[in-house]
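K.L.:
for reference, the sequence and a predicted model appear below.
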Amino acid sequence: MRKLALASLVTLVLLSSVGSCIATSSNFYTRNGEKYDNWSLCRTRCWGEDGFFQVHNTTFRPAIAFESLGELKNTAWEVGEGLAERYSGNELAKQIFDYVRDHVIYTSDSIQFAYDEFARNADEVAEEIESNGSSRGDCEDYAVLLAVMFKAAGFQSAVVLAPEHAAALVYLSGYPGANAFWDFRGEGGWIWAEATGRTNPLGWTPPELMRSDLLAYEIGEEPVLEGEGKSEKLATSGGGGQMFFGGSSFFSMLLFLWVLSLFKRRR
C-alpha cells in the first residue's frame, strides 16, 4: 500500500511538472497539427487572424499580450504593480527589465516544446517565475512579459516585430542608458527592451536592428482576437533608423520564410 501511495505521488508530481511547462493559465488543444489555447489563439503559428502575433503582409498585432490585460490581467500585472509600489521612474523601469532578464532563461521553442514556435502569454511565464524562481522562453516570450509588466507599472509600452525577432519598447524619454531613442506614433523617447541576453542593459538596441524594417504595436486593454489598434513603423530619433521601403516587401518575405520553415518541418 505504501509503495502504491508513493508511486501515485511520484506520478502526480511528474504530471504537474509537465503541465506547468505547457499550460500554466490556459487549456490547450490540437487542431490540424497546431496548438490552440482556450481563447482560440494559435500558439504555434504567428501569422493569420488566429496567430499569436496576427502577422499579415504589412501589419501585426501581438494578440497573445491581450490574454494578460484588462479583465484577464493576473500574475504578470500583479508583479508589475508590486514593483511600482517600491520604485518609480527610471529605477522602476530598470527593475522590471532586470526581473525579466534575470528570471527567464533563453530557451528555443524547439527544445522546450518540440515546436519551431510555441508562444507563451505573460501570466504563464510570470506564474512559473513566482512558483519556481525561474522560467524559460524565447524572444516573443520576453517581449510580451516585459510589455505587460511595463504597462502594469504605468508606462506606455509596445511589442516590436523585427526580421526573425521580437522585443519590447517602453516610453522613457531621456533615459541615460539608452544607445538609441525611437520615434513611434509621432512621439520620440521610446527605448528598446532587449532582455534575451544576460548582460543586456535596458535601452540597448542591437546595432544590426537600428537599420532594419521594424513595426511596433502599443498594448492596452483589447479583446484577444480583435482590436482597433494598429502597428506602426519605427525610426530612430534623428534619422538613425530606416523606415519601410517597398511597401509589403519585408513582411511578405517574413511570411514566406516562416511558411517555408513550416513546410520543411512537416515534410
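P.N.:
Sure, I can see it.

K.L.:
going forward, measure contacts between C-alpha atoms and count neighbours the same way
P.N.:
Will do.

K.L.:
and the strands in the stretch 1-150 of the chain?
P.N.:
Here the stretch 1-150 of the chain has its strands, by DSSP state E, counting those that start in this stretch, at 29-31, 34-36, 104-106, 135-137.

K.L.:
quick one: the third one to chain centroid distance?
P.N.:
Yep, that's strand 104-106 we're talking about. 12 Å (C-alpha atoms, centre = their mean, to the nearest Å).

K.L.:
okay, one more to line up with it:
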Amino acid sequence: MALLRCLSKFLRTRAGLVLLCGPALLLLCPGVAIATPTGNFYTDGSDVFDDWDICRSRADGPDGFFKASASRFEPVIADQSLGGNADRAYVRGFEFSLEYEDVTRRAEAIFTYVRDHVRYTSDSSQFGYGEFAQNADELLAVVDDKGVAYGDCEDYAVLLGAMYVGAGIRSAVVLAPDHAAALVYLPDYPRANRFLTVDGESGWVWAEATGGNNPLGWMPENYMGTHLLAYELEDKGFPPGAPPDRAVTTVPRRSNRDFALPVSPFFLVLLLLWLMSSVGRRRSASRR
C-alpha cells in the first residue's frame, strides 16, 4: 500500500505527468517511421544505379529504368525479374497458374492479389527521391516480409507484368502522360470498358491496381484518346554486371509500423485529462 501511495503522489507531480504522458502520446500516434534498406546501389551525381547499371531514379534516357523517350520506351527494369532472373514475382505468378486453370480467373486473382498487397505511395514520401523504381522481386519481398508493400504506378505495373508472365499470360507495360500501368491480353474479357491494340493486335485490357476498388479491365477515361506507348514483356532477362568501382550505398525505405493499443485511445485521453485536472486541483489547494 505504501508503494501505491508513493506512486500515486509521484504521478500527481509534473515529472510524473510527463513520464506518463510521453509514452501515452507515442501510443496515440498512428505509426513510427522506420528505415529498411532496399538493396545495394551506387550513385553517380544525383542518380542512383543498381547492379544492372540501370538508373532507378530516372525513367528516361538510355540507362533509365524505362529507357523512355518521346517516341518509345523499354521497361528494362522488368527484365530483372524475368528469364534467367526469374525469382519471387515470376514464381508467385506460376503458383497462380497451378491454382487457377481458367485464364480469366487467373488474371483476376493476380490483379486482386497485387491490388490488396501493395499500397500506393509516392517515391518522394517513401524514398526521398522524386522518382525511384523498385523491381518486382524487391516489392514482393516486402510483401512476403511485412504483409504489405508500398509503391507508385510503375511499381504496380512491373509487378503485375512479371507475375502475369510467370502465370503464362501475355502482359505489357503501358506508358501514358505522367503515368504507367499494366496491360493484359484478354480479348474476350467481358468486364473491360475498353480494348486496346498493341502492335496491331487488339484484345488488350487495362490493369490499374493503384486504387483499392479498381477492377481489372477498367481504363480511366482521362487516358482514353491520349497518346500511349506500350511494350509487351517477354520471358527473358539479362544477368547483372559487376558494378563500377564505387562505394556501395543503400536507399532507406520509409514505412509505417502500426502499434496495437492495449486500451482504447479514448480511455487514454480520459486518463490524461484526469491527471492534468488532478495536478491542477492539487496546486490550487497548496496555495490556500
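P.N.:
Here it is on my side, so go on. Values in this document were obtained by computation on a predicted structure and should not be read as measured data.

K.L.:
give me the TM-score for these two chains.
P.N.:
Put the two chains on top of each other and the TM-score (TM-score structural alignment, normalised by the length of structure 1) is 0.75; 206 aligned residues with a C-alpha RMSD of 1.6 Å.

K.L.:
residue 77 of structure 2 maps to what in structure 1?
P.N.:
Aligned counterpart of residue 77 of structure 2 in structure 1: residue 64 (TM-score structural alignment).

K.L.:
got the contact list for its match?
P.N.:
41, 52, 53, 119, 120, 121, 144, 224 (C-alpha atoms under 8 Å, 6 or more residues apart in numbering).

K.L.:
and the helices in the stretch 1-150 of structure 1, which stretches?
P.N.:
Secondary structure of the stretch 1-150 of structure 1 (DSSP state H, counting those that start in this stretch): helices located at 2-22, 75-84, 89-103, 109-113, 122-132, 139-152.

K.L.:
most tightly packed of those helices?
P.N.:
Neighbour counts (mean count of other C-alpha atoms under 10 Å) averaged over each of the helices of the stretch 1-150 of structure 1 peak at helix 139-152, with a mean of 28.

K.L.:
the following helix or strand past it aligns to what range in structure 2?
P.N.:
The helix or strand immediately downstream of helix 139-152 of structure 1 is strand 157-162, counting by DSSP states H and E. Counting by TM-score structural alignment, strand 157-162 of structure 1 lines up with residues 171-176 of structure 2.

K.L.:
next, the buried residues of the matching stretch.
P.N.:
171, 172, 173, 174, 175 (16 or more other C-alpha atoms under 10 Å).

K.L.:
helix, strand or coil for the closest residue in space to the third one that isn't next to it in sequence?
P.N.:
Counting by C-alpha to C-alpha, 6 or more residues apart in numbering, residue 173 of structure 2 lies nearest to residue 182, which is 4.6 Å off, once chain neighbours are set aside. Put simply, residue 182 of structure 2 is strand when judged by DSSP: H, G, I helix; E, B strand; the rest coil.

K.L.:
settle this for me: residue 182 of structure 2 is touching residue 157, isn't it.
P.N.:
Yes - contact criterion C-alpha atoms under 8 Å: residue 182 of structure 2 and residue 157 qualify, at 4.6 Å.

K.L.:
hey, what's in contact with both of these two?
P.N.:
173, 207, 208.

K.L.:
distance of the residue nearest to residue 173 of structure 2 from residue 146 of structure 2?
P.N.:
Here residue 182 of structure 2 is placed at a distance of 24 Å from residue 146 of structure 2 (C-alpha to C-alpha, to the nearest Å).

K.L.:
quick one: contacts for the equivalent of residue 54 of structure 1 over in structure 2?
P.N.:
Under the alignment (TM-score structural alignment), residue 54 of structure 1 pairs with residue 67 of structure 2. For residue 67 of structure 2, the contact set (C-alpha under 8 Å, 6+ apart) comprises 59, 60, 61, 73, 74, 75, 76.

K.L.:
wait, the last one sits on residue 66?
P.N.:
By that I understand residue 76 of structure 2. Yes - counting by C-alpha under 8 Å, residue 66 is a contact partner of residue 76 of structure 2 at 5.9 Å.

K.L.:
more neighbours, the two?
P.N.:
Set residue 76 of structure 2 next to residue 66 and count neighbours by other C-alpha atoms under 10 Å: residue 66 wins out with 25 against 21.

K.L.:
let me see the contact set for the more buried one.
P.N.:
59, 60, 73, 74, 75, 76, 77.

K.L.:
what's the nearest residue to it if we skip its chain neighbours?
P.N.:
residue 75 (4.1 Å).

K.L.:
what range in structure 2 matches stretch 176-185 of structure 1?
P.N.:
Matched against structure 2 by TM-score structural alignment, stretch 176-185 of structure 1 falls on residues 190-199.

K.L.:
so how far is the matching stretch off the chain centroid?
P.N.:
26 Å.

K.L.:
now do the same contact list for the residue nearest to the spatial centre of structure 2.
P.N.:
The centroid of structure 2 falls nearest to residue 150 when counting by C-alpha atoms, centre = their mean (1.6 Å). Contact analysis of residue 150 of structure 2 by C-alpha under 8 Å, 6+ apart lists 118, 119, 120, 121, 126, 139.
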